[in-house]
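K.L.:
only the shape, not the letters, is given here:
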């Protein structure tokens, strides 16, 4: 029984509390903010769109001032936010701040997906929502732009430059999207050119690297308890390939459906060793694309979003933007963060 007089069924601090009546309290959430016709810091335009009524999937779409002024076709980034599958939002302050800065630096159209959250909507619903959203974005490549289409995608996107990305649970989603795209393909034959996975939420039963070795202690870690909450009946539990992509019997990473991949980890992040293990597994799998790893000293999980004003956050966002620009075939570009953020 908590202070509200309701019986608690499950609590994973400091993230979520689930009550026996089925209601959910998310304990740490960034406030929801509206889109902007022109962000005061970056000049990036954004608006909220409906992708599907049934199932209910929406998104916040971003367009750089440069694209808007020059009416040029640019890359599109389909982005999946983090939050352990049970929190976070494409409409939150921290995600909007991050996307505005990334879009300004990389000069891309970005579509940040608002997928349904667990435990109200248990996995694999988030995976299915994000797959449907990506297919909806690439469906615009058929050159027909009727009333059911989004004009920013029709008018500004070069479908030879489609990218996906995500942080934490969103990076996990991105990996599973890449595998599905590699095996099933996307609408109209569109290919994913590049992808970045930032601090991916991967885990497994057996410890690796510097992870805690004691089995009972590992079961109490948030990486384990959260997965059991959001996908309670999945085969293999914490060793299901969707959370442990390098477990024996997992789909081969040679099938990743993109030609360039960037994996980012952080030294103080509890899932760092999993990200490095994933990077090494891709490298050793025979996958034919270009692979890159970023390992940031002195920082923790999703610091570039949660501590967005820090110097290291700015540097990582610059690296992600540089990856998108170089993927697009424009060569590597040196960015000045101040060009996209007004200092007051």
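P.N.:
Received it, and whenever you're ready, just let me know what you need. If you're wondering where the values come from, they're calculated on a predicted model, not measured in any experiment. Numbers count the residues shown, from 1 in each chain.
K.L.:
CA atoms for contacts and neighbours, from now on please.
P.N.:
Fine.
K.L.:
contacts for stretch 164-182, please.
P.N.:
Contact partners of stretch 164-182, identified using Cα atoms under 8 Å, 6 or more residues apart in numbering, comprise 77-85, 126-127, 130-131, 192, 194-202, 242-243, 251, 253, 255-258, 301-302.
K.L.:
same check, this time on stretch 10-22
P.N.:
6-9, 24-28, 86-87, 222, 225-226.
K.L.:
next: stretch 56-67.
P.N.:
35, 43-52, 73-74, 90-91, 99-100, 103-104, 107-116, 129, 133, 152, 156.
K.L.:
can you check stretch 248-257 too?
P.N.:
In this structure, residues lying in contact with stretch 248-257 by Cα under 8 Å, 6+ apart are 175, 178-183, 191-192, 240-241, 244-245, 281-282, 285-288.
K.L.:
again, 6 Å this time
P.N.:
By Cα atoms under 6 Å, 6 or more residues apart in numbering, the residues outside stretch 248-257 that reach it are 178-179, 181-182, 241, 282, 285-287.
K.L.:
over to stretch 196-213?
P.N.:
165-169, 171-172, 238-239, 243-244, 261-265, 273-274.
K.L.:
just the buried members of those residues?
P.N.:
165-169, 171-172, 238-239, 243-244, 261-265, 273-274 (16 or more other Cα atoms under 10 Å).
K.L.:
quick one, strands of the stretch 101-250 of the chain?
P.N.:
Using DSSP state E, counting those that start in this stretch, the strands of the stretch 101-250 of the chain run over 109-114, 157-167, 192-198.
K.L.:
and the ones you listed as a markdown table, adding distance to residue 232?
P.N.:
Below are the strands of the stretch 101-250 of the chain laid out as a markdown table (distance: least, Cα to Cα, whole Å):
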| stretch | distance to residue 232 |
| --- | --- |
| strand 109-114 | 22 |
| strand 157-167 | 22 |
| strand 192-198 | 24 |
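K.L.:
this is the other structure I want to compare:
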């Protein structure tokens, strides 16, 4: 992985995964694609959604941003809403739950799906290698579910008063989509607090990869694609390397997809995402149907778009269509 192909002053780049991340010989890290962090809002002027930041774990120190849509019932204090625990993208190495585009995305989902949203600020590589992010996001889901118990730790009234614990979803985009699929697998074999059951999961353009190319992925230089190098950088000790089941859930020896938690799954793809994850996303959909999983799975593809197109311009017709697919999934 080490590289000395670029410098920053006298500093040598020792890990070059630009444009996502660069690590220098003095230990400093650049994340040039990080978008600006924005504060929570008492009320978003466009959607009417309220947001706030909370600490849900002190050891380790973990935070989340909560979103509450404008309540519509006369007795607002008792209105129960769908719960979405959301995992942001960024190749496990950059971006934040508090970035401007993720904040706007969660505002829209909270408003249109009429859901309480908890977006988890998971830790990132290389400061914290995988599987840390998976464990942080599982901890976030467990914290939300713990509100269904008598004595939740670090409880929050938005979840206690308005969360419908029969309607808990998880979801994510890109690497966050990968995390959501893996957290759903864990929820299929490990109990959540309070006997809470995961209802469904969505994964938009999930980061699914493997040790050998498939579909239209490049055969020559496959090991040096950014997708391959990001995983080896973010999880250097991964058993099985690029065929670790968390990256390649169809790998030989991976747990059966029939154990996926929840009863509903939405998985989406972009037709121009061939150099990233489009073909593997469809293969996952097919493999889940073939596995004997008892749930209901949907596949949606926008053929003329590229990876996470909707995240950066939510006002295009194609982006609005994707949002509607996700919102309809959460509202059913």
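P.N.:
Yep, that arrived. In this text the structure is predicted, and so the values were computed from the model without any measurement.
K.L.:
which one of the contacts of stretch 10-22 of structure 1 sits in the busiest neighbourhood?
P.N.:
Ranked by neighbour count (other Cα atoms under 10 Å), those have residue 86 at the top, with 25 neighbours.
K.L.:
and that residue, what element?
P.N.:
Taking DSSP states H and E as the definition, one finds residue 86 of structure 1 inside no helix or strand.
K.L.:
give me the aligned partner of it over in structure 2.
P.N.:
Aligned counterpart of residue 86 of structure 1 in structure 2: residue 93 (TM-score structural alignment).
K.L.:
next up, the contacts around its match.
P.N.:
Residue 93 of structure 2 makes contact with 124-125, according to Cα under 6 Å, 6+ apart.
K.L.:
and the helices in the stretch 201-344 of structure 1?
P.N.:
In the stretch 201-344 of structure 1, the helices defined using DSSP state H, counting those that start in this stretch lie at 215-220, 222-230, 272-284, 303-306, 311-327.
K.L.:
and of those helices, who's closest to residue 295 of structure 1?
P.N.:
With Cα to Cα, the closest approach to residue 295 of structure 1 among the helices of the stretch 201-344 of structure 1 belongs to helix 272-284: 8.6 Å.
K.L.:
which residue range of structure 2 does the closest one align onto?
P.N.:
Helix 272-284 of structure 1 maps onto residues 278-290 of structure 2, going by TM-score structural alignment.
K.L.:
average offset between that stretch and structure 1?
P.N.:
After superposition onto structure 1, stretch 278-290 of structure 2 lies on average 0.6 Å away from the residues it aligns with, using mean Cα distance after the TM-score superposition for structure 1.
K.L.:
ok so, going back, so which of the helices of the stretch 201-344 of structure 1 is nearest residue 161 of structure 1?
P.N.:
helix 311-327 (7.9 Å).
K.L.:
okay, buried residues for the closest one please.
P.N.:
Result for helix 311-327 of structure 1 [16+ other Cα under 10 Å]: buried residues 312-325, 327.
K.L.:
what is the orientation angle of it with strand 192-198?
P.N.:
Helix 311-327 of structure 1 and strand 192-198 are oriented at 170 degrees to each other (axes from the mean of the first three to the mean of the last three Cα atoms, to 10 degrees).
K.L.:
what's helix 311-327 of structure 1 packed up against?
P.N.:
With contacts taken as 3 or more Cα pairs under 6 Å, 6 or more residues apart in numbering; DSSP states H and E, helix 311-327 of structure 1 sits against helix 93-106.
K.L.:
ok, and what's touching the helix it packs on?
P.N.:
Residues outside helix 93-106 of structure 1 that contact it (Cα under 6 Å, 6+ apart): 30-33, 44, 64, 305, 321, 325, 340.
K.L.:
which of the residues you listed are buried, as a PyMOL select command?
P.N.:
The buried residues among the contacts of helix 93-106 of structure 1 can be selected in PyMOL (16+ other Cα under 10 Å) with this line:
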select buried, resi 44+64+305+321+325+340
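K.L.:
need the contacts of helix 93-106 of structure 1 in CSV (columns: distance to residue 138 of structure 1).
P.N.:
CSV is the format used below for those (distance: Cα to Cα, whole Å):
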residue, distance to residue 138 of structure 1
30, 30
31, 30
32, 27
33, 27
44, 22
64, 20
305, 27
321, 21
325, 20
340, 28
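K.L.:
where does stretch 248-255 of structure 1 end up in structure 2?
P.N.:
Using TM-score structural alignment, stretch 248-255 of structure 1 lines up with residues 252-259 of structure 2.
K.L.:
show me how far that stretch is from its chain's centre.
P.N.:
20 Å (Cα atoms, centre = their mean, to the nearest Å).
K.L.:
pull out the buried residues from that stretch.
P.N.:
If you call a residue buried by 16+ other Cα under 10 Å, then stretch 252-259 of structure 2 has these buried ones: 257-259.
K.L.:
adding distance to residue 102 of structure 2, write the residues you listed out as TSV.
P.N.:
Listed next are these as TSV, based on distance: Cα to Cα, whole Å:
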residue	distance to residue 102 of structure 2
257	29
258	31
259	30
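K.L.:
report the central residue of structure 2.
P.N.:
Nearest to the mean C-alpha position of structure 2, counting by Cα atoms, centre = their mean, stands residue 176 at 2.0 Å.
K.L.:
what subset of the contacts of stretch 56-67 of structure 1 is buried?
P.N.:
Here, 16+ other Cα under 10 Å leaves 35, 43-48, 51, 73-74, 90-91, 99-100, 103-104, 107-116, 129, 133, 156 buried among these.
K.L.:
return the residue of structure 1 aligned against residue 188 of structure 2.
P.N.:
Under the alignment (TM-score structural alignment), residue 188 of structure 2 pairs with residue 182 of structure 1.
K.L.:
kindly report the same for residue 310 of structure 2.
P.N.:
So residue 310 of structure 2 corresponds to residue 304, using TM-score structural alignment.
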